[in-house]
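*Asks:* Need coordinates for the below:
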Amino acid sequence: MSSDLPTLRWGTVATGLISSWFVQDLLLSRPNAEATHVIRAVGASSIDKARAFADKYLTGQSVSAYGSYAHVYQDPAVDIVYIGTPHAFHRQNCLDSIAHGKHVLCEKPFALNAREAREVFDAARAKGVFVMEAMWTRFFPLVRTLQRLVDIEWAIGDVRRVFCDFAMDMKLASLGPDSRLRNRALGAGTLLDVGIYSLTWGLLALEPEVGEQAERPSIVAPQSLSEGIDVATCMILQYADGRQGVLTSAAFTKTPAAFCRIEGTGGVIVVEGFTASVPASSTVRRPKAPGSAEMQHDKYEFERPGKGFYWAADAVAQSIAAGKTESDIMPWAETLRVLEMLDEVRRLGGASFPQDAS
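*Replies:* Purely as a prediction, here's the structure:
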């Protein structure tokens, strides 16, 4: 591995499943790595949890285990904090990290609503630190290739419609009232947990731009609610030129492998994977020649050791090394745009969080 690669020293906040996937990915040996990652600190709600996490996932690393998040923020050996807590805690975790001058990579959704995200970005701007929402799927080589095929090579002509679904059997009835999937104060429901991926695929396929340069479609969004949380959401995006996105989420079934279909005037792209967050392949189906009824199928796949979190982490390291405070792929304005759309979906569909009234 080249010594010219940027190095980031990470501290992690929370020791749940997503944090375990993240640190394991960062420590994989990869021939095409674009950064060097080391884990320097782990923070948990108790010292026993932190030590158990370090012993299980960080063997061989020089790691400090802390029984509080505050010690991670204060650790001088930490450059950047990875936040893997439930949605409702992201705002405060980000603000606390920023207050100590740490860069931040915060899990999706970045906050419960756009107002909370603006507060975090204002603090980051004032402190001059790098902050990014960890929408890791956007950084997959498969996704970057798909965007090139659609936006630059015009592989299927003009994109007119996108369908994407992310549904999981969350077994909500078996969960206690304090579960993050049932407690409204924790951002419960399908929209922020998985629906954000369906929306992301729609935006990736329908628009070549992100953030302030991107368009703002009109939205229709019925939701099915149970105990005040959405168990199913349908987001219909409508653009002025007729483009449409039909983007859905649900809590009572499992989406088939072919989770996304992108329809253009010259062909179709089908994206497959275990879930919409982890695409495995895309197939471009188009006529072999103009006007021909015979179709050609071009399949695109990429090797993916581990889960794939490292592509976003490498991009973060490269951005920080370049002196940036925002990512070009997932800039602050794009996080805000997505959250504003999710806020509108909840306003239209009826799901709400206590924090919306703050």
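*Asks:* C-alpha only now, for contacts and for neighbours.
*Replies:* Noted.
*Asks:* contact partners of stretch 347-358?
*Replies:* Residues outside stretch 347-358 that contact it (C-alpha atoms under 8 Å, 6 or more residues apart in numbering) are 112-113, 184-185, 187, 220-225, 228-230, 233, 346.
*Asks:* Give me the spatial nearest neighbour of Glu209, chain neighbours excluded.
*Replies:* When the adjacent residues along the chain are set aside, Glu209 lies closest to Glu215, with 7.9 Å between them (C-alpha to C-alpha, 6 or more residues apart in numbering).
*Asks:* how about the most centrally placed residue in the chain, what does it touch?
*Replies:* What sits nearest the mean C-alpha location of the chain, by C-alpha atoms, centre = their mean, is Met135, with 2.1 Å. The contact partners of Met135, by C-alpha under 8 Å, 6+ apart, come to Glu107, Lys108, Pro109, Ala312, Met330.
*Asks:* Let me know whether the third one touches Gly195 as I believe.
*Replies:* It stands for Pro109. No - Pro109 lies out of contact with Gly195 (C-alpha atoms under 8 Å); the separation is 10.2 Å.
*Asks:* One more, so I can put them side by side:
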Amino acid sequence: MSSSSLPSLRWGLVGTGQISSWFVADLALVRPNAKAKHIIAAIGSSSKEKGEAFVKRWIPQLSPGPKVYAGYDAVYHASDVDIVYIGTPHGFHKQHCLYAIEAGKHVLCEKAFALNAREAKEVFAAAQKKGVFVMEAMWTRFFPLVHQLHRVVHEEKAIGDVHRVFADLSLDQNIASLDADSRLKNPALGAGTLLDICIYSITWGLLMLDADIATEAERPDIKAVQTLSGPIDVASTVLLFYPSTGRHAICTSTAMCKHSGEIDVFARIEGTLGYITVEGVSASCPTAFTVYDKAGGSARRFTVPKPGFGLYWEADAVAQDIAAGRMESAVMPRVETVRVLEMLDEARRQGGAQFPIDD
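*Replies:* Okay, the predicted model is just below:
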């Protein structure tokens, strides 16, 4: 496909934190197999100086560069922006989505999409009324390696019937040393490991136990415990149990330690005929998986080249959906975002972590 025939999307970014920096760098990456053309039109930051520094560091090669605004309102209303990428802390997601939707913009909003399922439903209702595309930016689900693993598990049945999944994401974030207004410590911003990183572990459990989410998938029973520091969790363990089959996934997170080494096995999928290990720098960014037979006598390793960070795959998918006139993604549909948030709501209810909006 020639570059002139690719769908084109003009992006405005809201927020200039770490995930936004990775996203904008990936949008600007030159890729021979790109499925869309991405134009970075606008950057909204807490100050113009911070926004200009962000552009200089992450996309200095762009000429002309994006317009930089102090604040976010100008991004929502910019005539040269088709879609707003929201990379602000969780606690701002609902309102920033609603501002963008009201301005008639499509939206790609970082995970966790909202603080709870109720907020997500409010955003999706507004998007439905306005007729715009909205998707949660769960980038991991768009990796070609993940799609390949899903086929190996659910179509090829390489390890037979899956009966158990382990998945973990661990970071050493030293929460106690952070300022009270840090997004990792302030409960009003959705702080804690559950929404920030355990959502990835839960995603792996769902991907490996659900063959299809095109229609509403089975809702597993939730059992959860959390280690708390004040109102937020610094470690969570969430068990997903499927009553219809007895399958379960043990999904964990912690902010108190980091596995050693640059590449770790972060997930294990067990089946009747063997097992699979998945590895990468974290559960959010897989780089390879290996299929083992039950006796351990043979192994097949799979990997897919990944230039940059790997956020362009979701951006390409969004551009293709919008060009086709679709209002949501088949890979990350709205019903799946709500289903996951309802699990997170229940995990917090059982584990004890609290946000001010719970009152």
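*Asks:* one step back: what does the residue nearest to the centre of the first structure correspond to in the second structure?
*Replies:* For Met135 of the first structure, the aligned residue in the second structure is Met138 (criterion: TM-score structural alignment).
*Asks:* Next, find the distance separating that match from Trp11 of the second structure.
*Replies:* Met138 of the second structure sits 18 Å away from Trp11 of the second structure, going by C-alpha to C-alpha, to the nearest Å.
*Asks:* what's the answer for Arg300 of the second structure, then?
*Replies:* Separation of Arg300 of the second structure from Trp11 of the second structure (C-alpha to C-alpha): 40 Å.
*Asks:* And these two? Which one has more around it.
*Replies:* Trp11 (27 against 10; other C-alpha atoms under 10 Å).
*Asks:* That one is in what secondary structure piece?
*Replies:* strand 8-14 (DSSP states H and E).
*Asks:* in the following helix or strand past that strand, what counts as buried?
*Replies:* As assigned by DSSP H and E, the chain's next helix or strand after strand 8-14 of the second structure is helix 18-27. Buried residues in helix 18-27 of the second structure, counting neighbours by 16 or more other C-alpha atoms under 10 Å, are found at Ile19, Ser20, Ser21, Trp22, Phe23, Val24, Ala25, Asp26, Leu27.
*Asks:* now swap in stretch 152-162 of the second structure and tell me
*Replies:* Buried-residue list, stretch 152-162 of the second structure, by 16+ other C-alpha under 10 Å: Val153, His154, Ala158, Ile159, Gly160, Asp161, Val162.
*Asks:* picking that back up, and the strand holding Trp11 of the second structure, how far from the first structure on average?
*Replies:* Strand 8-14 of the second structure, aligned to the first structure and superposed, deviates on average by 0.3 Å (mean C-alpha distance after the TM-score superposition for the first structure).
*Asks:* Specify the angle between that strand and helix 18-27 in degrees.
*Replies:* With axes from the mean of the first three to the mean of the last three C-alpha atoms, to 10 degrees defining the directions, strand 8-14 of the second structure sits at 160 degrees from helix 18-27.
*Asks:* can you tell me what part of the first structure strand 8-14 of the second structure aligns to?
*Replies:* Mapping strand 8-14 of the second structure onto the first structure (TM-score structural alignment) gives residues 7-13.
*Asks:* got a list of contacts for the matching stretch?
*Replies:* Contacts to stretch 7-13 of the first structure, defined as C-alpha under 8 Å, 6+ apart, come from residues 19, 35-44, 69, 72-73, 77-85, 317.
*Asks:* Mind doing that once more with 6 Å?
*Replies:* Here stretch 7-13 of the first structure makes contact (C-alpha atoms under 6 Å, 6 or more residues apart in numbering) with 35-43, 78-83.
*Asks:* For the counterpart of Ser236 of the second structure in the first structure, grab the count of nearby residues.
*Replies:* Matched to the first structure by TM-score structural alignment, Ser236 of the second structure sits across from Thr233. Neighbour count of Thr233 of the first structure, defined by other C-alpha under 10 Å: 26.
*Asks:* Now do the same contact list for His37 of the first structure.
*Replies:* His37 of the first structure makes contact with Thr7, Leu8, according to C-alpha under 6 Å, 6+ apart.
*Asks:* what's the average distance of the helix or strand harbouring it to the second structure?
*Replies:* Following DSSP H and E, one finds His37 of the first structure within strand 36-43. Strand 36-43 of the first structure differs from its equivalent in the second structure by a mean of 0.4 Å after superposition (mean C-alpha distance after the TM-score superposition for the first structure).
*Asks:* Find me the equivalent region of the helix or strand just after that strand in the second structure.
*Replies:* Using DSSP H and E, the helix or strand that follows strand 36-43 of the first structure in sequence is helix 47-57. The aligned range for helix 47-57 of the first structure in the second structure is 48-58, by TM-score structural alignment.
*Asks:* next one: stretch 301-316 of the first structure
*Replies:* Against the second structure, stretch 301-316 of the first structure falls on residues 303-318 (TM-score structural alignment).
*Asks:* tell me the contacts of the residue nearest to Val63 of the first structure when sequence neighbours are not counted?
*Replies:* Leaving out its chain neighbours, the residue that sits closest to Val63 of the first structure by C-alpha to C-alpha, 6+ apart is Arg40, at 4.6 Å. Arg40 of the first structure is in contact with Trp10, Gly11, Val63, counting by C-alpha under 6 Å, 6+ apart.
*Asks:* what about the helices in the stretch 201-350 of the second structure?
*Replies:* All helices of the stretch 201-350 of the second structure, identified by DSSP state H, counting those that start in this stretch, fall at 312-323, 334-351.
*Asks:* Let me know which of those helices is the nearest to Ser4 of the second structure.
*Replies:* Nearest of these to Ser4 of the second structure, taken as C-alpha to C-alpha: helix 312-323 at 13.7 Å.
*Asks:* what's the angle between the closest one and strand 8-14?
*Replies:* Using the same axes, to 10 degrees: helix 312-323 of the second structure against strand 8-14 is 120 degrees.
*Asks:* Show me the helices in the stretch 51-200 of the first structure, by range?
*Replies:* Using DSSP H, counting those that start in this stretch, helices in the stretch 51-200 of the first structure cover 70-74, 90-99, 114-127, 141-147, 190, 196-206.
*Asks:* JSON lines please, covering the ones you listed and showing mean neighbour count.
*Replies:* Formatted as JSON lines, the helices of the stretch 51-200 of the first structure follow (neighbours: other C-alpha atoms under 10 Å):
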{"stretch": "helix 70-74", "mean neighbour count": "21"}
{"stretch": "helix 90-99", "mean neighbour count": "21"}
{"stretch": "helix 114-127", "mean neighbour count": "18"}
{"stretch": "helix 141-147", "mean neighbour count": "19"}
{"stretch": "helix 190", "mean neighbour count": "24"}
{"stretch": "helix 196-206", "mean neighbour count": "24"}
